[in-house]
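J.: Compute the structure for the input listed below.
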Amino acid sequence: MNIVVLAGGNSTEREVSISSGQGVCQALRERNHKAILVDAYFGKESMDGELFSEKYDTEQAAAWMRKQSNNLEEVMKTRQEFFGPHVLEICQKADIVFLALHGANGEDGKVQSVLDLMGIKYTGCGPLSSGMAMDKGITKMVFEAKGVPTPKGMTLEKGECSSYLSDYGMDFPVIVKPCCGGSSVGVCIAHNQQEYGAALMEAFSYENQVVVEQFITGREFSVAVVDGKAYPVIEIAPLEGFYDYKNKYSAGSCVETCPADLPASLTKEMQMYAEKGYEALNLQAYARLDFLMEEDGSMYCLEANTLPGMTPTSLIPQEASVIGMNYPQLCEKLIEVSLKKYQ
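T.: As a prediction, this is how the structure comes out:
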């Protein structure tokens, strides 16, 4: 297949996206697909030459994308459009686009809407479900309505909310996070009023809506759901703090165990809630749902990630390896289940 791996973009998760895209592109080429890596935001300077060539240097393409990152802020000051030169033209020539974008403008349904309007096939969820899952406030409301356990919380608007937690009937500690951010960027734990004020300021520096929810002390888990079926549960145990941006992307900062060391009954329960959350948000193809579990076994679904990290060592590849699927096979599997949307 001729495949465009679309990565980069202009979100706070650009660098993670490039790593995902590089890994996916290389893996698909190992499976004899003609995959190329395209930067959604910076595009390609010309359409000269053969696009889907047998001879293609994925590392060189990723290095070029990382170099462009140095100019990202300057370009964003003067350019309004998201897609770079020739991006959509190139995508139209592919059999499918593998979305390796993360965060705003990639994971929130905007790119998916454009691709749908242009008749371009792509991996992952559609626009509506992507947008719902990206918004942690909406996700929380849907989970509560559909019986998926989630921490008590609320959505606050910048300039229209009280800075005192007691006004909302909640107690410390709480976790404060941007409503539509990813990779735990801007997420803070507040144990008292002073920390809460600082956490609100930090979260509101990213977005005009933030989610405040009861902080759950417990073990952290994640469950991939592929084509509606839950994969093995993985536990993430940060050596320090919680699973924030630093711990997610710093080598050796977490111990990841898959399958998680849990009684069979709790494993099945968590997988059941992962599938239920996937269904509640009307997700398609694949997603990853994150959980916290207290000592007594009470579990809470925090959010759904519709374009989760896809580096070779990311969580979903680890879960897939437990059921005998290597990384290149997983990349192919995600294309296979995504194509069902178009049947």
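
J.: C-alpha only now, for contacts and for neighbours.
T.: Fine.

J.: Now do the contacts for the closest residue to residue 181 other than its chain neighbours.
T.: Spatial nearest neighbour of residue 181, chain neighbours left out: residue 103 (6.3 Å); criterion: CA to CA, 6 or more residues apart in numbering. When contacts are counted by CA atoms under 8 Å, 6 or more residues apart in numbering, residue 103 touches 11-13, 180-183.

J.: To check against the first, give me the structure of this:
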Amino acid sequence: MQIAVLTGGATPERTVAFAGAAQIVEALRSRGHAVRVVDTVTGLLSPTDEQRLLTPAVGREPPAVADLDERERAMLSNGLAGLKEVTGADVLFLCLHAGRGEGGTLQALLDVIGVPYTGSGALGSALAMDKDLAKRLFRAAGVPVPAWFMAPVAPEDVTTALGWPVIVKPSKMGSSVGMTLVRNAEGLDAAVLVARAYDAEVMAEQFIPGREVTVGVLGDVPLPVGEIVPKHELFDYECKYMPGMSEEIFPATLDTTLARQLQELALTAHRALKLGGYSRVDFRLSPEGDIFCLEANTLPGMTRTSLLPQAARAAGIEFPELCERICRLAGNSGSARGG
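T.: A predicted model of the protein is given here:
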């Protein structure tokens, strides 16, 4: 297949995207596919650019990207449709996180261009990226979620309805960027300001102590449940991307009935948001045994050690095969909509 990997982007998760793209490109080329790489900020990457940008290292903190925003706007509005590597591809493999690349804007543009792309379509991508709307749809579908408020929120409302500590985070961001665990009323306003640096909409969410688990969905099939044991209290940016900062267990050590229940809820969440191709749905298990769905990721991390590839490996699907399956899900969709 002729495959173009779209990656980079103008969000704080830019280096995460490049890290995933590096391994996707290697895997697909090892299977004999012709692969080119396009940064949604700078355009088509030369072999030298690939060597410089596509590295597995992510870093302890997200990068500063404010100066890239206008360049990405220009590339998406004027440059992307003019690249023959994009318009002539059999499939576009999207390896982008947050922002226009994951939140539906790029997907809508690709629907107009008319080239199949991996992951969810424009609507599902936008719904999943907006945590407030996603939680409403999860709840309506019978998927339990932590209680939440959208800022501005008064400390007394947190005390009454959510309790302390409380999670404060941007509504439309991933990788725990801009997220704070706020332990008392004195820290609430500062945490909202931190989150607002990444998104105009900020969520205050009930903190659920307990175990962090995750379920990948490939096609319409849930993968084995995994458990994440971070070194910090939260599975934050550092724990996600610095080696040795978390332990991931696939498959998780869970009662068979509970594991099946999590898989069923993940599939329900996937369908509630009209997602396609593949996704990853994250949960918390409280000490009392209750399940809470945190979010669905339409373009989950795709390094070999990311959670979805680990889940696939537990199901007997090695990384190169996983990448090929994701491409086929897009190519078999019968339209320009994502997989």
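
J.: Trace the residue nearest to residue 181 of structure 1 over to structure 2, please.
T.: Per TM-score structural alignment, the equivalent position to residue 103 of structure 1 in structure 2 is residue 98.

J.: measure its match to residue 48 of structure 2 for me?
T.: Relative to residue 48 of structure 2, residue 98 of structure 2 is positioned 26 Å away (CA to CA, to the nearest Å).

J.: likewise residue 197 of structure 2?
T.: Relative to residue 48 of structure 2, and taking CA to CA, residue 197 of structure 2 is found at 33 Å.

J.: how many neighbours does the counterpart of residue 315 of structure 2 in structure 1 have?
T.: In structure 1, the residue matched to residue 315 of structure 2 (TM-score structural alignment) is residue 323. A count of neighbours around residue 323 of structure 1, defined by other CA atoms under 10 Å, yields 11.

J.: now the one 10 residues further on
T.: When neighbours are counted by other CA under 10 Å, residue 333 of structure 1 registers 17.

J.: list the contacts for the closest residue to residue 196 of structure 1 other than its chain neighbours?
T.: For residue 196 of structure 1, ignoring the flanking residues on the chain, the nearest one in space by CA to CA, 6+ apart is residue 190 at 4.9 Å. Taking CA under 8 Å, 6+ apart, we find residue 190 of structure 1 in contact with 172-176, 196, 199.

J.: and if you look at residue 203 of structure 2?
T.: By CA under 8 Å, 6+ apart, the contact set of residue 203 of structure 2 is 132, 148-151, 167-171.

J.: mind redoing it with 7 Å?
T.: Under the criterion of CA atoms under 7 Å, 6 or more residues apart in numbering, the neighbours of residue 203 of structure 2 are 148-151, 168-171.

J.: hang on, it in a strand?
T.: Yes. Secondary structure of residue 203 of structure 2 (DSSP: H, G, I helix; E, B strand; the rest coil): part of a strand.

J.: contacts for stretch 149-163 of structure 2?
T.: With CA under 7 Å, 6+ apart, stretch 149-163 of structure 2 has contacts from 147, 185, 202-206.

J.: I'd like the residues you listed as a markdown table, with distance to residue 309 of structure 2 appended.
T.: Shown next, in a markdown table, are the contacts of stretch 149-163 of structure 2 (distance: CA to CA, whole Å):
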| residue | distance to residue 309 of structure 2 |
| --- | --- |
| 147 | 30 |
| 185 | 39 |
| 202 | 30 |
| 203 | 29 |
| 204 | 30 |
| 205 | 28 |
| 206 | 29 |
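
J.: From those residues, keep the buried residues only.
T.: Buried subset of the contacts of stretch 149-163 of structure 2 (neighbour count, 16 or more other CA atoms under 10 Å): 202-206.

J.: For the residues you listed, work out which two are farthest apart.
T.: Greatest spatial distance in these: 202 and 206, 13.5 Å, computed using CA to CA.

J.: ok, which stretches of the stretch 51-200 of structure 2 are helices?
T.: Under the criterion DSSP state H, counting those that start in this stretch, helices of the stretch 51-200 of structure 2 are mapped to 69-74, 84-87, 99-102, 105-113, 122-129, 131-140, 155-157, 188-196.

J.: quick one: contacts for the aligned partner of residue 143 of structure 1 in structure 2?
T.: In structure 2, the residue matched to residue 143 of structure 1 (TM-score structural alignment) is residue 138. For residue 138 of structure 2, the contact set (CA under 7 Å, 6+ apart) comprises 269, 272.

J.: Residue 273 of structure 2 versus residue 138 of structure 2, what's the distance?
T.: Relative to residue 273 of structure 2, and taking CA to CA, residue 138 of structure 2 is found at 8 Å.

J.: sec struct for the residue nearest the centre of structure 1, please.
T.: Centroid-nearest residue in structure 1: residue 308, 3.4 Å away (criterion: CA atoms, centre = their mean). Secondary structure for residue 308 of structure 1, judged by three-state DSSP, is coil.

J.: Now check residue 117 of structure 1 against structure 2: what is it aligned to?
T.: By TM-score structural alignment, residue 117 of structure 1 lines up with residue 112.

J.: Run a quick neighbour tally on its match.
T.: 12.

J.: do the same with residue 148 of structure 2
T.: Counted with other CA under 10 Å, residue 148 of structure 2 comes out at 20.
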